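J.: okay, predicted coordinates and the sequence, questions at the end:
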Amino acid sequence: MSRLVLVGINLIAVSLLVFGMYLPRHRRRDLVVAYLGVNVGVFAVATSLSNSTVGAGLGLGLFGVLSIIRLRSTELDQHEVAYYFSALALGILGPLAGTSLWVVAALTGLILAVMYIGDHPRMLRRHRRHLLVLDTAFTDPIALTAHLEQLLGARVYAANVERLDLVNDTTVVDVRYSQPASAATARRAVEVGAGR
């Protein structure tokens, strides 16, 4: 009976993670299949391992091997990596936890709550990151920051030069900045108007 409850908790949790949070926010169908497949596959293997004398060590090793294989196969954004590890953690949590159902349910709820809050659209909504190609070669970081603030109309927190080409007079820069409140308000008004 408790095994069926663990299966139910896992399926409900991964469904909430994938269909309740990830898909509505990011709309990447290929990763939906990956998250579901990894979660159910890890859950099945971890359930099999929990009945043997192999123990949690092999289960955690499996966790690491699957992570390396998956992360080397394609480039993922950081939020997608977080969803990936959450799906893995949910799959391995129940079978190898060795604790009561209430602890498994509480830890599952904790993972879902952290992902819901951490990836919420209102969390740090004014903060942005872009990779820009500028048509000027900037060797002075102060001049680069001033140019970016004028160009973006925002406060620049970090500007990391990825490539500086003095021959073609270009700069590739990874910039992190905060959008002004007035621009964020205007953008939200446009989004609301477009949604009608």
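T.: Now that the structure is in, tell me what you want to look at.
J.: please count neighbours and contacts with C-alpha atoms only from this point.
T.: Fine.
J.: which neighbouring elements make contact with the helix or strand encompassing Ala89?
T.: Following DSSP states H and E, one finds Ala89 within helix 78-97. Packing partners of helix 78-97 (3 or more CA pairs under 8 Å, 6 or more residues apart in numbering; DSSP states H and E): helix 2-15, helix 29-50, helix 56-73, helix 101-118.
J.: of those, which stretch is the most buried?
T.: Among the helices and strands packed on helix 78-97, helix 29-50 has the highest mean neighbour count (mean count of other CA atoms under 10 Å), at a mean of 18.
J.: what helices or strands is that helix leaning on?
T.: On a contact count with 3+ CA pairs under 8 Å, 6+ apart, helix 29-50 meets helix 56-73, helix 78-97.
J.: try it again at 7 Å.
T.: helix 78-97 (3 or more CA pairs under 7 Å, 6 or more residues apart in numbering; DSSP states H and E).
J.: the most centrally placed residue in the chain: what's its closest spatial neighbour, skipping adjacent residues?
T.: For the chain, the residue nearest the mean C-alpha position is His79 (1.4 Å; CA atoms, centre = their mean). Using CA to CA, 6 or more residues apart in numbering and skipping residues adjacent in sequence, the residue nearest His79 is Asp119, 7.4 Å away.
J.: also this one, for the comparison:
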Amino acid sequence: MNSLYLPLADLVSISLLCLAVYYPRHRRRDLLVAFLGVNVGVLAVATALVNSDATLGLGLGLFGVLSIIRLRSLELGQHEVAYYFAALALGLLGGLGSLEVPLTVLLMAVLVAVIAVADSPRLLTRDHQQLVLLDGAYTDEAVLAAVLGESVGGEVRKVAVHKVDLVNDTTLVDVRWRSAEQPPLPEALSRSTSSVAPTAVGA
């Protein structure tokens, strides 16, 4: 009976990670299918390897090769790489069954919770990162930071120059900046906004 708990815990965990955390935030159906498929595939093969004469190291090595090929075949964001490996880890935890059931379930819950918190849109909302192509070739870092500050409308924290094209007069930079805090609404405006209520239109 205990052998059924871990696969069930894995399916619950990956469902929460994909359907309750990832998809509502990022809306990529293709990666949703990929995460679910990878997780269930790892779970099935890891379970089969544990109950067979094949060495577990062979199976883990195979999944390592497959994961590298998968990551190289499609450009993924760093947050999507985190979801991808979380799906792999959940499948391995559910399929290997090398730990006690309560500890395994706790590890699954911690993994899902860490990804959910780390990828929360409410975390570090003022910090941003973007690849910017500027109309101008800037070789002076101080001037470049000033121009970027005006362009992004915030405090530039770090600038990484990818390319300075002196022929076409452009600069490609990776900029990280912190946006200014939104000013609070005037008291009269906030009172009038909060007092507005929908009215019913009579026949």
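T.: Received the coordinates, thanks. This structure is a prediction, so every number in the text was calculated from the model and none was measured.
J.: re the thing from before, out of the helices and strands packed on helix 78-97 of structure 1, which is closest to Leu23 of structure 1?
T.: Leu23 of structure 1 lies closest, by CA to CA, to one member of those: helix 29-50, at 7.1 Å.
J.: now that closest one and helix 56-73, what's the angle there?
T.: For helix 29-50 of structure 1 against helix 56-73, the angle by axes from the mean of the first three to the mean of the last three CA atoms, to 10 degrees is 160 degrees.
J.: and helix 29-50 of structure 1, how far out from the chain middle?
T.: Distance, stretch centre to chain centre, for helix 29-50 of structure 1: 17 Å (CA atoms, centre = their mean, to the nearest Å).
J.: average gap between that helix and structure 2?
T.: With mean CA distance after the TM-score superposition for structure 1, helix 29-50 of structure 1 departs from structure 2 by a mean of 0.4 Å once superposed.
J.: and the single longest strand found in structure 2, what does it pack onto?
T.: Taking DSSP state E as the criterion, structure 2 has its longest strand at strand 154-165. Under the contact criterion of 3+ CA pairs under 7 Å, 6+ apart, strand 154-165 of structure 2 touches helix 141-152, strand 170-179.
J.: give me whichever of these is most buried.
T.: strand 170-179 comes out most buried of those by mean count of other CA under 10 Å, with a mean of 18.
J.: how near is Ala188 of structure 2 to Ala145 of structure 2?
T.: 38 Å (CA to CA, to the nearest Å).
J.: same question but for His162 of structure 2, I mixed them up
T.: 14 Å.
J.: check Gly94 of structure 2 too.
T.: Applying CA to CA to Gly94 of structure 2 and Ala145 of structure 2 gives a distance of 49 Å.
J.: then Glu187 of structure 2?
T.: 36 Å.
J.: likewise Leu189 of structure 2?
T.: Counting by CA to CA, the gap from Leu189 of structure 2 to Ala145 of structure 2 is 36 Å.
J.: what of Thr55 of structure 2?
T.: 55 Å.
J.: likewise for Thr47 of structure 2?
T.: 54 Å.
J.: what does Val33 of structure 2 give?
T.: Applying CA to CA to Val33 of structure 2 and Ala145 of structure 2 gives a distance of 41 Å.
J.: ok, now Leu133 of structure 2?
T.: For Leu133 of structure 2 relative to Ala145 of structure 2 (CA to CA), the value is 13 Å.
J.: what is in contact with these two at once?
T.: Residues within reach of Leu133 of structure 2 and of Ala145 at once, by CA atoms under 7 Å, 6 or more residues apart in numbering: there are none.
J.: give me every residue that touches Asn10 of structure 1.
T.: 90-91.
J.: the one 4 residues further on too?
T.: Residues in contact with Val14 of structure 1, defined by CA under 7 Å, 6+ apart, are 36, 87.
J.: any chance of the helices and strands packed on strand 154-165 of structure 2 in JSON lines, plus distance to Gln129 of structure 2?
T.: Shown next, in JSON lines, are these (distance: least, CA to CA, whole Å):
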{"stretch": "helix 141-152", "distance to Gln129 of structure 2": "10"}
{"stretch": "strand 170-179", "distance to Gln129 of structure 2": "4"}
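J.: and Arg122 of structure 1, how many neighbours?
T.: For Arg122 of structure 1, the neighbour count with other CA atoms under 10 Å is 9.
J.: over to the one 5 residues further on?
T.: Applying the criterion other CA under 10 Å, we find 16 residues in the vicinity of His127 of structure 1.
J.: gap between the closest residue to it other than its chain neighbours and His120 of structure 1?
T.: Of all residues beyond its chain neighbours, the one nearest His127 of structure 1 is Ser178 (4.4 Å), with distances taken as CA to CA, 6+ apart. According to CA to CA, Ser178 of structure 1 stands 17 Å off from His120 of structure 1.
J.: hmm, what's the outermost residue in structure 1?
T.: Residue of structure 1 lying farthest from the centroid, by CA atoms, centre = their mean: Val167 (37.6 Å).
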